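Participant: sequence first, predicted coordinates after that:
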Amino acid sequence: MLIIFLKAVLLIPVTLLPILNPFGIAPVFANLIGDVPRQVENRVARQVAINCWFMLVGAIFIGSHVLTFFGISLPIVRIGGGLLVAVSGWRLLSDNEQESSIKTQVAKTYDDESNEELKARSFYPISFPLTVGPGTIAASITLGANTPARLVDWVMSIGSAAVGSALTVLVVYLCYRSANKIVSLLGRLGTMVVLRLSAFILLCIGIQIFWSGFTGLLVETGLLPP
């Protein structure tokens, strides 16, 4: 029983971390929050991790039921989410000095904001769709697609999902809380290179997710063979 539980726990980070790619997104996170004090950076990283944990657990347990209730298919989720991710990547890729200055000024107001305002700012676009995007949500929904019938198995699935999601967002937190430190080590030129590459990869990921949803929609309508 313990072995099965541990396997279920480890399945979540093994499945989701390659999609989340927190290390690759860390420079983008640093660019979005700007040059803020270490304490504020930790607060934002912690809040993002909390937001992501709730989204992952929610997607695992109720994601498929919510989609069924509203009549939304996974391909539609991928199309909409892919567009969001692609737009975020494009904005970061075409960022200019004026926009960077505005971002820095906005980021500096974090220190004076209340917890509620901080939570609102850390949710969009950092938590969603930058960190937990449509690909992660779709994978999480797939992980929770089969609900166990027995009470013992159901309790185990809840526990494994909670612990596995916690391990996943812990990696996200550790990467994000060190984002500005990584950027300072890279230097201005290195940061610019990594940031542009990350933004380009983010744009490509968004297009890939969109294309995956589009082809899935064509398969559902019978226009493409499965």
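Facilitator: Cool, got the structure.
Participant: hey, let's count contacts and neighbours off CA atoms from now on
Facilitator: OK.
Participant: the longest helix anywhere in the chain: how far from the chain's middle?
Facilitator: If each helix of the chain is counted by residues according to DSSP state H, the longest one is helix 179-220. Counting by Cα atoms, centre = their mean, to the nearest Å, helix 179-220 is centred 12 Å from the centre of its parent chain.
Participant: show me what it is packed up against.
Facilitator: The elements that helix 179-220 packs onto, with contact taken as 3 or more Cα pairs under 8 Å, 6 or more residues apart in numbering; DSSP states H and E, are helix 22-33, helix 74-93.
Participant: closest one to residue 123 among those?
Facilitator: For those, the distance to residue 123 is smallest for helix 22-33, at 12.1 Å, taking Cα to Cα.
Participant: report the distance from the closest one to the chain centre.
Facilitator: Put simply, helix 22-33 sits 11 Å off its chain's centre (Cα atoms, centre = their mean).
Participant: which residues sit against that helix?
Facilitator: For helix 22-33, the external contacting residues (Cα atoms under 8 Å, 6 or more residues apart in numbering) are 41, 92, 103-104, 107, 126, 130-131, 171-172, 175-176, 179-180, 182-183, 191, 194-195, 198-199.
Participant: ok, structure two:
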Amino acid sequence: MVYDAFVGAFVALFVIVDPIGIAPVFAGLTQGTSRAHKRAMAIKGSIVALLILLFFAWAGKPFLAALSISIDALRVSGGILLFVIAFEMVMEKRGERKQETAEEIHEYFEDISVFPVALPLLAGPGSIATVILLMTDYENSLAAQGAILAALGIVILLTLIIFLMAGKVMDWLGPTVNTVLTRVLGVILAALAAQYVLDGLVGVFRPDVV
């Protein structure tokens, strides 16, 4: 049971979190910042995401029920917020905002670790729902739940490693390629945001489909 719980949780969480797929997005969000800042954002974002998922693993089901919040509501709200970031990436608004802020203070590096890296990219509606369901499935076995949490920790650790590697790749590509990639990744991020919203709406109006 413990082995099955670990393998099932690792596969499910790795697919849902999708560190390989969102690593380029992270690299685009930290474009133009120092390596130290990239490393700090990757570490802080991973830690915050882990803490959020651990919270929902233990208290997610009663917490959401107490507030009358559904996973589908999280999908829609997370998608809308993520779309705002994507729009800024495509239209170069993030760069303009950084430049304006830099004129007011000596040095400016935007903290994107909590939003959108930790939430909703890593600890998004899908991963939150997954940890809640996994822990509920094995609520009668503390050993199996421990295996699920171990799998969660390993997935976040692998995500951190992939994030750090993505930043180095973006540095190697240079500013021109980075600018092009940032806009392309902004479009991809917008599509991801739209998918969040669509999944949430389907869950609300067609619960038999999901």
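Facilitator: The structure has been received and is ready for your questions. Worth saying up front: this structure is predicted, and the values here are computed from it rather than measured.
Participant: mean distance between stretch 150-166 of the second structure and the first structure after superposition?
Facilitator: Compared with the first structure after fitting, stretch 150-166 of the second structure deviates on average by 1.2 Å (mean Cα distance after the TM-score superposition for the first structure).
Participant: next, the buried residues of that stretch.
Facilitator: Neighbour counts over stretch 150-166 of the second structure (16 or more other Cα atoms under 10 Å) mark 151-153, 155-157, 159-164, 166 as buried.
Participant: now do stretch 77-94 of the first structure
Facilitator: Judged by neighbour count using 16+ other Cα under 10 Å, the buried positions of stretch 77-94 of the first structure are 77-79, 81-90, 92-93.
Participant: which stretch among the helices and strands packed on helix 179-220 of the first structure comes nearest residue 135 of the first structure?
Facilitator: Minimum separation from residue 135 of the first structure across these (Cα to Cα) falls at helix 74-93, 6.8 Å.
Participant: ok, the residue nearest the centre of the second structure - contacts?
Facilitator: The centre of the second structure sits closest to residue 121, judged by Cα atoms, centre = their mean, with a distance of 1.7 Å. Contacts for residue 121 of the second structure (Cα under 8 Å, 6+ apart) come out as 17, 22.
Participant: what does it align to in the first structure?
Facilitator: Using TM-score structural alignment, the partner of residue 121 of the second structure in the first structure is residue 130.
Participant: likewise for residue 151 of the second structure?
Facilitator: By TM-score structural alignment, residue 151 of the second structure lines up with residue 164 in the first structure.
Participant: and for residue 171 of the second structure?
Facilitator: In the first structure, the residue paired with residue 171 of the second structure is residue 184, using TM-score structural alignment.
Participant: with adjacent residues omitted, what lies nearest to that match?
Facilitator: Distance criterion Cα to Cα, 6 or more residues apart in numbering; nearest residue to residue 184 of the first structure, sequence neighbours excluded, is residue 191 at 7.9 Å.
Participant: cool, thanks, talk later.
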